[in-house]
Every structure is written in structure tokens, then in C-alpha cells.
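Asker: coords please:
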Amino acid sequence: MKIVNILLGGPKSEYPKELLTNPKEISGEWVAADHGTAYLLKNNIIPKYSVGDFDSSSKDELNLFEEAIKNIIKVPAEKDFTDSQLALKTVIKNFEFDEIHVYGATGGRIDHLLVNLFLGTDKNFTNIIEKVKLIDTGNYIEFFTPGYHTVKKLAKMKYVGFVNIGPVKNLNLIDSKYLLKNNTSQVPISWASNEFVKDTINFSFDEGSILVIQSKDSDKKKD
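Answerer: Predicted structure coming up:
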């Protein structure tokens, strides 16, 4: 399987363990967005491309990026696309891939998080959106277009949520712990805290865009 990884500028507190401890062990080429470039270079990973307006990078960092990376795509701060959208466009244009794994897409500013979740409704990415996975320390987020789908349970993830990020028609959760039949809604709904009763869940819908979020509670101790 050909995987291309994208590292966005989200906080390291949301990085999954493998990205914090052994990033070089993560298979696939890398594309970095803005300050995500610095983290990769510090861990001796040279991304094939670095994109963004670099408004969160210092002048010294930008000089380092330009010395280390062959392909830097610098855009004005006032632009039509976010860094995540630019990174995806870069992958689509320059790589062959089976999946795109996006890190650093959560945490920090909520408006940035929403942009990344709403990628499922962006017509620029309709043809490849089911190949995009957003990964952080406690969540694995997949995008789905209309049809019949099967989701496989991931190790260490306890919960699964189904979220229509716009109008949806005839959403069916067929064999999850909590079932749903022919749900049609004109507003977004998060069908949260569902669970697997076997290794897979089958679901279907006729129109709209669905996020499937496998998740677990934080390992941090509560006060």
C-alpha cells in the first residue's frame, strides 16, 4: 500500500505516540505544511514538499527549510486555501497513493479543525476523500461518500461515531451496538459513543457526507 503522510501545524500534544517516539518508522513519503516542516527536520525526515504561507515559522526556520528541502511551495498569507487544502492538492498533483494520512489536523484553533473536518464536503477532493485519514492521539477519522461501507475496528479504540457533516439521506447503521434505520436529516448530527460488537460495522447512506470517528478516552489522569 502506498501511503503519503501530511504533517500540519497542529500542536504536538495531539500527535499519536508513533509520531512522537519513532516518526521515522512511519511508512510513506511526507509533505509538510508550514511549521510541521520544523518537526520533521528535527527528526531527520526531509519532506518531499513543504507548503504554506509560513506565518508561524521564524526567519531562521524558513532559511533552514529552504536549505534542506528541494520543493517549497510558498503562498501569500492572504490566500483562498488553507495549509491543509494546499497540502492535499500537492499530494494529488505529485504522488501516486492508496491512502493519505494527515497528522496535526486537530487541537489548537477550532476554526482550523472545522476546515479539516469539512474536507469531506469540499468538491476539490470528492474523488479522493475516502483515501484521507485524520490521525491523532485519540482519534482516527475517515471520510465516506454515499454507498454501502464496512469499517474495521482499530486496536485500542473503544468508541465509534458517525457524523453527517451536512444533509444526509437514508443513513443506516446496520450492525453496530446501537442501530439506525433510514435516518434523513437536513442538519449535521453526531451519532456519538457507538461501539463495535464484532470486528466490523456495516453502514450505508444515499446522499451526503459522513465522518466515521474511532476514538478512545484520554490516557491523562483526571483531576
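
Asker: C-alpha only now, for contacts and for neighbours.
Answerer: Noted.

Asker: helix, strand or coil for the residue nearest the centre of the chain?
Answerer: Closest residue to the average C-alpha location of the chain: residue 134 at 2.0 Å, with CA atoms, centre = their mean. At residue 134, secondary structure determined by DSSP: H, G, I helix; E, B strand; the rest coil is strand.

Asker: Next, the contact list for it, please.
Answerer: Going by CA atoms under 8 Å, 6 or more residues apart in numbering, residue 134 touches 101, 102, 103, 105, 140, 141, 142.

Asker: how about this one, so we can line them up?
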Amino acid sequence: MKGIIIAGGNCISIEKLKEIIPDFDIVVAADSGLKHLNAVDVKPDYLVGDFDSVDKSLLAEIDISITSVVRHPVEKDKTDTELAIDVLNELNVDDITILGGTGYRLDHTLSNIFSLRYIYDLGLNGTIIDEYNSVTYIRGVNAVSMKNEGTYISVLPISDIGAEISLKGFHYPLDHKCLIMGSSLGVSNYIVKNEGTVICHKGEALIIKARD
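Answerer: Now for the predicted structure:
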């Protein structure tokens, strides 16, 4: 079962949002992410947050027969996005996509990106997407295969020990290469065959698919 969280940051185009929403079994709005769903006339299954930034007129229009409202205090230990992740985890989803998780607030953007590790620790698949990027998390002995979509692929180590990475089917292949944290060696690669594979042998890394 697949769940999607719509947060309040930069979202994808209205046309793409309309196209992908039906692919998900459960739709969760995290606070002001409600505005993006309102733009495509979609009622979320859940609305989660402290509601400090959501448009109050939109909040007043919520039909509780359609949308379950999960309200939290403003002073809390988790972000609205992380609270939305908890809701989906309790609903036994297998896969979580976050939209609107990136934007002008760099602290929120980084927090949302690092929430992919939290999702992974829950035993779920997690992805953050916006108009230009898709971000996933990989750790330990693991592999991610992807189709050639003409995008840049970057592998960024995020653990103290770095990440030991192999890249198959890429213009710049790697074979058990240790990327230290802060290294730019894994930035702006691309797939040269129909499919490429990122293999993590140890450590932790983010895999970012990006387009200009």
C-alpha cells in the first residue's frame, strides 16, 4: 500500500499532481500542504499538524466525514512531516512519497530529506520529489536500479564512515569506491545504458535524480 504526504513547500505542477495522486492509496496533508491539494480539488484522507501555517479558510472547509484531522500542539518534538510519516506507518503502508518537502526554508528541506532515514528505519520505502528532483536513501548492503530517464544521478554519502559504492551502467562507473562524507565525487553522473544500478556495500548515502 502506498501513501503520499503533501507538505507545504515547493510542489510539482498542478498537471503532474493531478496525474500522480490517483496512484496512491492514502493521501495525507501536512499542515499547509493542504493548499496544494486544494489547487487540484483533492480532499486528503488525513490532515496532520499543528495548523500554525495552514490557511484558516481552507481549514474551515474540511469535511470530517472525508478527512481525519490529527491535531498536534505548536510546541512539539516532531515536524508536521514526521508526524504525517507516523500516521502512514500506523496505517501499514509499504511506501511513502513526500511532495512539498523542499523549498525556501533550508532547515525544513534538510530535515525532510533526512526523514528518509527515519522512513527506512521503519522498514518502509521513502522518496522525496519536487519539480526537478527525486531523493531516496540507501544504507548497508543494498542496491537501487533505475531506468535511464536522461537525468543526472548523484550519490552523496551522509555517514561518518562515508559509503562504499559501486555504479553499474553509468558514464562514470565505480567499483567498491569509498566516498567520504563531503566528497563531490558522486555528483552529476548519468546512466549510459537502459538501466543503471547503485550498489551500496556499506555506509549510508542519498541518491538524487535531478534535471535542469
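
Asker: What does the superposition give as a TM-score?
Answerer: Remark: TM-score between the superposed chains equals 0.85 [TM-score structural alignment, normalised by the length of the second structure]; 210 aligned residues with a CA RMSD of 2.5 Å.

Asker: And the contacts of residue 134 of the first structure, which of them are buried?
Answerer: 101, 102, 103, 105, 140, 141, 142 (16 or more other CA atoms under 10 Å).

Asker: how about whatever residue of the second structure lines up with the first one, what does it touch?
Answerer: Pointing back at residue 101 of the first structure there. Superposed on the second structure with TM-score structural alignment, residue 101 of the first structure falls opposite residue 97. Residues near residue 97 of the second structure by CA under 8 Å, 6+ apart: 2, 3, 4, 5, 126, 127, 128, 129.

Asker: ok, the third one - how many residues close by?
Answerer: The burial count assigned to residue 4 of the second structure is 27, neighbours taken as other CA atoms under 10 Å.

Asker: right, and the secondary structure at it would be what?
Answerer: Going by three-state DSSP: residue 4 of the second structure is strand.

Asker: Please report how far it lies from residue 177 of the second structure.
Answerer: Residue 4 of the second structure sits 34 Å away from residue 177 of the second structure, going by CA to CA, to the nearest Å.

Asker: what's the mean deviation for the longest helix belonging to the first structure versus the second structure?
Answerer: Criterion DSSP state H: the longest helix present in the first structure is helix 83-94. Taking mean CA distance after the TM-score superposition for the first structure, the mean distance separating helix 83-94 of the first structure from the aligned residues in the second structure is 0.9 Å.

Asker: Now do the helices for the first structure: every range, in order, please.
Answerer: Using DSSP H, helices in the first structure cover 17-21, 36-42, 59-68, 83-94, 110-117.

Asker: Mean neighbour count and distance to residue 194 of the first structure added to those helices, as a markdown table?
Answerer: Formatted as a markdown table, the helices of the first structure follow (neighbours: other CA atoms under 10 Å; distance: least, CA to CA, whole Å):
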| stretch | mean neighbour count | distance to residue 194 of the first structure |
| --- | --- | --- |
| helix 17-21 | 14 | 24 |
| helix 36-42 | 19 | 33 |
| helix 59-68 | 13 | 43 |
| helix 83-94 | 18 | 29 |
| helix 110-117 | 15 | 19 |
